[in-house]
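Participant: Output the structure for:
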Amino acid sequence: MRVRIARGKAWLTVKSDRSGPSRLEFEYEIPPSDAEEMLKRICGKAIFVKTRHKVRHAGNIWLVDVYSGQLSGIVLAEFELQHIDQVFELPKWIGQEVTHNERFHKRAIGRLCREAGRPLSVAELLNGDQEGISAEM
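Facilitator: The predicted model follows:
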């Protein structure tokens, strides 16, 4: 589940487990005061702060999330497939493909950063087993 506040509005999002590169997602607008209370009383330190940029490339709109705070230095880009077999062109500015790398699911990134007591670099996340960072979920 995700609680999000942006531009004076708030949303609660419920996501299913992944099935390959996709998952079900349901989003509901909620009162901002409810969202603030959920973030404060339920989420604790598991709050991720990001700035989202929308970038058009080859007919797709990529969502580029630049994180700050405990995920400072992490930038993730994604777009919604129209169907599971969709062929698409990766932009030249994309780094390593991490769709199937569980270390790059936000839940795992947050946990790994909390365990390390500091933000982790992309290199540390990619090479975590060599750095002594656990990848178990």
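Participant: Could you use CA atoms for every contact and neighbour count after this?
Facilitator: OK.
Participant: The residue nearest the centre of the chain and Asn60, how far apart?
Facilitator: With distances taken as Cα atoms, centre = their mean, the residue of the chain nearest its centroid is Lys106 (4.4 Å). From Lys106 across to Asn60, the span is 23 Å (Cα to Cα, to the nearest Å).
Participant: Would you do the same for the sequence below? I want to compare the two.
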Amino acid sequence: MIEIEKKFLVLNNSFKVAAFNKNRITQGYLSTVPERTVRVRIKGDKSYLTIKGLSNDTGMSRFEWEKEIPVDEAKKLLLLCEEGVIDKTRFEIKIDNHIFEVDEFYAENEGLIIAEIELDFETETFNKPNWLGEEVTKDKRYYNSYLSNHPYKKW
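Facilitator: Predicted structure coming up:
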């Protein structure tokens, strides 16, 4: 499956009142090689193993494969992950026909809030809420795999 998404910095916490769902997420990386990142994620009471390929030239599209796995297995896999496990809360906000996923980071990435929107095609238009800031889609520093090795607090 090809994932198409845009990433933005978030200007303030006003998005929280519009959230219809939120989950605490813990995730680690078995591989942060850009050509194939391999992630283990526990999200609420579910967990997943995800493999992502290299992004295209726009930074918006890349192959993504994901499979739900038992939580106890995910916890064991997290112990094998590279240093720098990500801890965050994901808020989901519906605006028109789109869902914005807004991640508020903790620990070594505290202070960082990033919003993502998945699109059906790269040129698709969408309404931007007033809390949405600068687009950082092409900036690899805002990839979770990068943040796990180069925490936001150390920039």
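Participant: what's the nearest residue to the counterpart of the residue nearest to the centre of structure 1 in structure 2 if we skip its chain neighbours?
Facilitator: The criterion is TM-score structural alignment: under it, Lys106 of structure 1 has Asn144 as its aligned partner in structure 2. Of all residues not flanking Asn144 of structure 2 in the chain, Ile86 sits nearest, at 7.4 Å (Cα to Cα, 6 or more residues apart in numbering).
Participant: Pretty sure the one you found sits against Arg39.
Facilitator: No. Ile86 of structure 2 is beyond contact range of Arg39, at 10.6 Å (criterion: Cα atoms under 8 Å).
Participant: Quick one: the residues in structure 1 that the helix ranked longest in structure 2 pairs up with.
Facilitator: Longest helix of structure 2, by residue count under DSSP state H: helix 71-78. Using TM-score structural alignment, helix 71-78 of structure 2 lines up with residues 32-39 of structure 1.
Participant: And the contacts of that stretch?
Facilitator: For stretch 32-39 of structure 1, contacts defined as Cα atoms under 8 Å, 6 or more residues apart in numbering pick out Val3, Arg4, Ile5, Gly8, Lys9, Ala10, Trp11, Leu12, Ile47.
Participant: same thing with stretch 75-89 of structure 1?
Facilitator: With Cα under 8 Å, 6+ apart as the test, stretch 75-89 of structure 1 has contacts from Ser22, Ala58, Asn60, Ile61, Trp62, Leu63, Val64, Asp65, Val66, Tyr67, Ile94.
Participant: Swap in 7 Å and give it another go.
Facilitator: Contact with stretch 75-89 of structure 1 is made by Ala58, Ile61, Trp62, Leu63, Val64, Asp65, Val66, Tyr67, as judged by Cα atoms under 7 Å, 6 or more residues apart in numbering.
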